[in-house]
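# Next comes the sequence, and after it the predicted model I'd like to discuss.
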Amino acid sequence: MADPQALARNVALDGLTAIFHAPSGLTHLLAPPAPQILAALAGRPGSAEEVLARIAESFELEAANPADAIAARLAELEAVGLVAKT
């Protein structure tokens, strides 16, 4: 699950998204699909497959294996503390 919106500030910057994570005091620069993954997880947890289904409703994913790509981005977001397994 992603941190609640109250804990982070998002600003779009020429194709990137700057996210200030209040609990850690860190600012992260994210490229797509990371911001879309966070939006898909906002307020509701989900597996890589569930996140993929949510994102696919609005975006066309170009990866050869989108589920693996989403799982890799989720692991990266978890490593920096922007998402947590529930």
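Perfect, thanks for sending it. The shown structure was predicted, so the numbers you read here are calculated from the model rather than taken from an experiment.
# switch to C-alpha atoms for all contacts and neighbour counts from now on
Noted.
# Quick one: the helices in the protein, in order.
Secondary structure of the chain (DSSP state H): helices located at 34-41, 48-56, 66-79.
# mind listing what's buried in the second one?
Meaning helix 48-56. By neighbour count with 16 or more other C-alpha atoms under 10 Å, helix 48-56 contains the buried residues 48, 51-52, 54-55.
# okay, now the one to match up with it:
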Amino acid sequence: MDDAVYRAPPTDGLLIAPLDEFTAVYHRASGITHLLTEPAPQILAVLCEGGLSLDALLDRLGQDYDLSDGTREALAARLDELVEAGLVEAA
């Protein structure tokens, strides 16, 4: 899905609470609470602002974080996990 656009629900569809090294995310639509670790909460926060392709998301995250080689594949894997959890959709 190289040309997919990834979207997260608007922040009013989520309740987010930091818990030490975890972030609890309650997804109102499903009624499920997820425990996330970095970088998933940061990815989710960016995607709550609007839909982005994998490359656009990588560029956006690169503005705030020092990203190294191999990051595109790792980001794709994290996105797949968020899609499987139902927190992000790919269109």
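Ah, there it is. Every value quoted in this text rests on a predicted model; they were computed, and no experiment measured them.
# from the buried residues of helix 48-56 of the first structure, which is closest to Ala22 of the first structure?
Using C-alpha to C-alpha, the shortest approach to Ala22 of the first structure within the buried residues of helix 48-56 of the first structure belongs to Val51, at 23.8 Å.
# What's the match for that closest one in the second structure?
Residue correspondence to the second structure (TM-score structural alignment): Val51 of the first structure is matched to Leu57.
# Please report the distance of Ile43 of the second structure from Ala8 of the second structure.
Noted for Ile43 of the second structure: a distance of 9 Å to Ala8 of the second structure, by C-alpha to C-alpha, to the nearest Å.
# Look at these two and report which has more neighbours.
Here Ile43 of the second structure and Ala8 are set side by side on neighbour count (other C-alpha atoms under 10 Å), and the busier one is Ala8, at 24 against 20.
# Quick one: map the more buried one onto the first structure.
Using TM-score structural alignment, the equivalent of Ala8 of the second structure in the first structure is Ala2.
# Surely that match and Gly43 touch.
Yes. When contacts are counted by C-alpha atoms under 8 Å, Ala2 of the first structure is listed as touching Gly43 (6.9 Å).
# And Leu87 of the second structure, what's its match in the first structure?
In the first structure, Leu87 of the second structure lines up with Leu82, judged by TM-score structural alignment.
# I appreciate the help and will end here.
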